[in-house]
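In: sequence first, predicted coordinates after that:
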Amino acid sequence: MGVSVALFTADLRVHDNPVLRAALRDAERVVPLFVVDSGIRRTGFVVPNRAAFLADSLADLDAALRARGGRLVVRAGDVVEETCRVAVETGASVVHIAGGVSRYAARREDRLRAELAQGGRLLRVHDASLTAVPPGTLTPAGKDHFAVFTPYFRRWEGFSVRDVLPAPDAVPVPEVGSAGLPDVKTLLSCPPGPVSPGLPAGGETEGRRRLRSWLAGPLDRYEEQHDDLTADATSRLSPYLHFGCLSPAEALHRVRAHAGPGAHAFVRQLAWRDFHHQVLAARPDAAHHDYRPRHDRWRADAEQIRAWKEGRTGYPVVDAAMRQLRHEGWMPGRARMLAASFLAKTLYVDWRVGARHFLDLLVDGDIANNQLNWQWVAGTGTDTRPNRVLNPLVQARRFDPRGAYAHRWLPELRATDAMHLPDAVRREAGYPSPIVDLAEATARFRRLRG
């Protein structure tokens, strides 16, 4: 049966991994391969937080493979050239890879398929690896993707998701050269910048532990509390889903099997993830261009953008969100919406500025979800109410009514009432006055958006 290659990308796990299982079915020996891809590093997508999480995840994957008699083979360089080189060195006849949805992933697959074919080798792409429902599987009549979430979700709920695959008992690996496991410096194309001090540990082991803990109780409170900024009641599983340390299909099956309340609301969030992947697969330009152009005349106020990034806008709930992002490389969905709405609609700054800043820090920074969520908030994406504006004061009263979230992330305000900050109190605390008047900003947005 020979040798096959399982090329790991965003599926860094041994449980429920269609790529690894198919490679083991195809051959007597398998090369579990990860390439530190110089092409991705040149895009600026690999940043300190994701590099640190990735290094953890690769070390954990290697340990899981070694427990099964194998190991992770690491190469560095152009992913197509290195994968073909490994295939030649080991005599592999087929390479397995998880199907991606970005333009970069599509080009990588096309190049890899063509290069392998020149040597009489095959590329097998597994579309059911990175999402619960493969992109393109569900489409409305006469169209290639769903542009609105609700009808997509109705179809998605009725789809029969594939069964969960067990982790292999053994992974026999042929003799082949490998670089050492990469660290943060190796993964970055430049000297590493600071990693967020509150960054979670990466890897499948930690991801599965967190999933078990989530199912054991907190999930029951999810529907009621997921928008409550004080409660911190979200799963925090997004980094593990982004890197494929957790299988979305397995997560969906396990949540659906949970009898308690909250399951349906969380399933809906998994569906949103799949929804954005199917949009980007059909419209790869949406990563950088308006999905639905509104002919915006974006502003570019450098001082206001800097204040937003630093969490010094004078609106505590927005500033707390931005401080949490810098400290943890993560923030809950409601906080992301508030921060994004403030930049794109209150300050009327191009959503791409905010999306790039999020990608610079988010450990779960994902082209499909980050870019398309930003477009949803900015009103250039799939939101059916593109001109809605989230008022940070109203949102704070609803989702941080006692100011506990603001106090947690804004230490200068801990001795004050974060909901009521007279100028004298702000000056004494060292906290800035609002950088914009909300009523004037909303009026400006509606005038310029037309």
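Out: That came through, no problem.
In: please make it C-alpha for all contacts and neighbour counts, starting now.
Out: Will do.
In: list the buried residues of the host helix or strand of residue 150.
Out: Here residue 150 sits within helix 149-157, counting by DSSP states H and E. Within helix 149-157, the residues that qualify as buried are 149, 152, 153, 156, counting by 16 or more other Cα atoms under 10 Å.
In: measure how buried residue 8 is and give me the count.
Out: For residue 8, the tally of surrounding residues (other Cα atoms under 10 Å) stands at 21.
In: separation between it and residue 239?
Out: 16 Å (Cα to Cα, to the nearest Å).
In: here's the one I want to compare it with:
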Amino acid sequence: MTASRTLFWHRRDLRLADNTGLHAAAALGPAVTGVYVLDPAIIAPPPELPPMAPARLWFLVESLVELQQRWRDAGSRLLVVAGDPVQRLPQLASLLEAAAVVWSRDVEPYARERDRQVARALQASGRKVLVDWDQLLVAPELLKTGGGDPYRVYGPFLRNWRGQVELSEPGTVEAPTGLIDLDAACLDALQTAAGELGRLCAEGQRDLEQLRSGHGFKGMDLCPCRPGEAAAAGQLAVFADGPLLGYEPDRNFPGTAGTSGLSAALSVGTVSPRQAWCAAQAAKDLARSDEQRQAIAVWEQELCWREFYQQALFHFPELADGPYREQWRRFPWENNEDWFDFWKDGQTGMPIIDAAMRQLNETGWMHNRCRMIVASFLVKDLICDWRWGERAFMELEVDGDLAANNGGWQWSASSGMDPKPLRIFNPATQASKFDADGDYIRRWVPELRHVCTKDLLSGDIGALERRGYPEPLVNHKIQQARFKALYATIKG
């Protein structure tokens, strides 16, 4: 084994193309080996960390299986091991005699502390550690107000972010080829499970296969998010070639295939934000009207929302545990557990709410417009703590991402950085505006297909027409007034 081998640690960048960390590793020399650590704190986390949804586990495992083949095609291999990365990375680096270990940075509090411990252990053994950003178009340290503070409001953040992105003109880098695999002694150890290296890799591969067969997710065929780098590239190409030009207003209608379906891919990194941005710039050449150019700009703004929430969590890690606005720690939540369970199961008696929650339960994914509607309903109609909803989403979502999920729930709950102090969605109004024909509701609440559209959207369905569908848990008008009265107790 030569001292020039480099170990590249995959985390939220499960691809070879446009992987800036891997590009940096390959620049050190062609002898590069990939590694992914099945970290129990992520795969089966303790209560204080975000849960791993079966849908997300399916997406992760299938993406890893494909990534292993891509490494083989590039001339090397991706090793999968299980355990605490603080122990496993130094152990593997020693067994492989790696001179350097490279990875890309993360914004989440657990990941940042873990990475600090891994770096200290590697450096203590004399190994070089290289880390930089890959999952963001602009590093969070570069986005500050005129006073040098992190941004707390999206609008000014967008202007600075867009200016920096357009100035840098981000491009993409090719996937590495011609990598050099391990030497004969290491290959023998891997293939025979002889010694520590072979045992670690055999156990990791076994665990990966067990997760692949036992993740428990049943909605693979229904989920719009497809695992793996190849699928992500295909989805991005299809989206940029057509739906992107109508993204505004199509993105708002849950019954329309108007979004990219790339949320999970961006979360685990089977596609990069630079690839997404470059696809948007290429689509501008196809735009033939101001409306189409505006649609592309709106999708770029959605990419910015993703980065806004990422930088917020980076600068304010306490967001992972509670509200940004201190007064919300005093809010007198009613937290009716039965109501919460009905909400989670799609049995509230409010058709648009139940359609959205059933879509999430069955497919692992929910349209973003519906995420806002159901979040508002849980918090401001059922008066349940927004953190209950935040955790429930992480238990179900294929694209569960701590920064985006937390940011979205705090936006809906009015406990976050959004300057508007109080926002309440009327579910019937939202249904009438964004599912005017009731197609989305009928798709996910089939027992109501016979109900006339007017009653379907309002939820005002007669007893005989319900045919077993539940009565509404609450009256929106009454609960809205109740919520506002409770809010007055903490206001200011």
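Out: Great, that's in hand. These figures come from a predicted structure and were not determined experimentally.
In: TM value for the aligned chains?
Out: Once superposed, chain against chain, the TM-score is 0.95 (TM-score structural alignment, normalised by the length of the first structure); 447 aligned residues with a Cα RMSD of 1.8 Å.
In: circling back: which part of the second structure matches the helix holding residue 150 of the first structure?
Out: With TM-score structural alignment applied, helix 149-157 of the first structure matches the range 154-162 in the second structure.
In: wait, what's in contact with residue 296 of the first structure?
Out: 448, 449 (Cα atoms under 8 Å, 6 or more residues apart in numbering).
In: that one -> the second structure?
Out: Using TM-score structural alignment, the equivalent of residue 296 of the first structure in the second structure is residue 331.
In: show me where the stretch 201-350 of the second structure has helices.
Out: For the stretch 201-350 of the second structure, the helices defined by DSSP state H, counting those that start in this stretch occupy 229-240, 247-250, 263-268, 273-283, 290-315, 337-345.
In: which elements pack onto the fifth one?
Out: If you count contacts as 3 or more Cα pairs under 8 Å, 6 or more residues apart in numbering; DSSP states H and E, helix 290-315 of the second structure packs onto helix 154-168, helix 247-250, helix 273-283, helix 402-413.
In: mind running it again at 7 Å?
Out: Applying 3 or more Cα pairs under 7 Å, 6 or more residues apart in numbering; DSSP states H and E, we find helix 290-315 of the second structure packed against helix 247-250, helix 402-413.
In: what range does the last one cover in the first structure?
Out: Read it as helix 402-413 of the second structure. Helix 402-413 of the second structure maps onto residues 367-378 of the first structure, going by TM-score structural alignment.
In: which residues does the equivalent of residue 46 of the first structure over in the second structure contact?
Out: Taking TM-score structural alignment, residue 46 of the first structure has residue 52 as its aligned residue in the second structure. Residue 52 of the second structure makes contacts with 42, 43, 44, 394, 395, as judged by Cα atoms under 7 Å, 6 or more residues apart in numbering.
In: and the third one, how many neighbours?
Out: Going back to what we said before, that points to residue 44 of the second structure. Residue 44 of the second structure, neighbours per other Cα under 10 Å, totals 15.
In: in whichever strand or helix holds residue 89 of the first structure, which residues are buried?
Out: Using DSSP H and E, residue 89 of the first structure sits within helix 79-90. Judged by neighbour count (16+ other Cα under 10 Å), helix 79-90 of the first structure contains these buried residues: 79, 80, 81, 82, 83, 84, 86, 87, 90.
In: and the next element down the chain from it?
Out: That would be, after helix 79-90 of the first structure and using DSSP H and E, strand 94-98.
In: and the end-to-end length of the match of helix 402-413 of the second structure?
Out: First-to-last distance for stretch 367-378 of the first structure - Cα to Cα - comes to 16 Å.
In: for the first structure, what spans make up the strands?
Out: 3-7, 29-37, 73-77, 94-98, 122-126 (DSSP state E).
In: tabulate the ones you listed (CSV), appending mean neighbour count and distance to residue 448 of the first structure.
Out: Below are these laid out as CSV (neighbours: other Cα atoms under 10 Å; distance: least, Cα to Cα, whole Å):
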stretch, mean neighbour count, distance to residue 448 of the first structure
strand 3-7, 26, 48
strand 29-37, 23, 42
strand 73-77, 19, 46
strand 94-98, 24, 43
strand 122-126, 18, 45
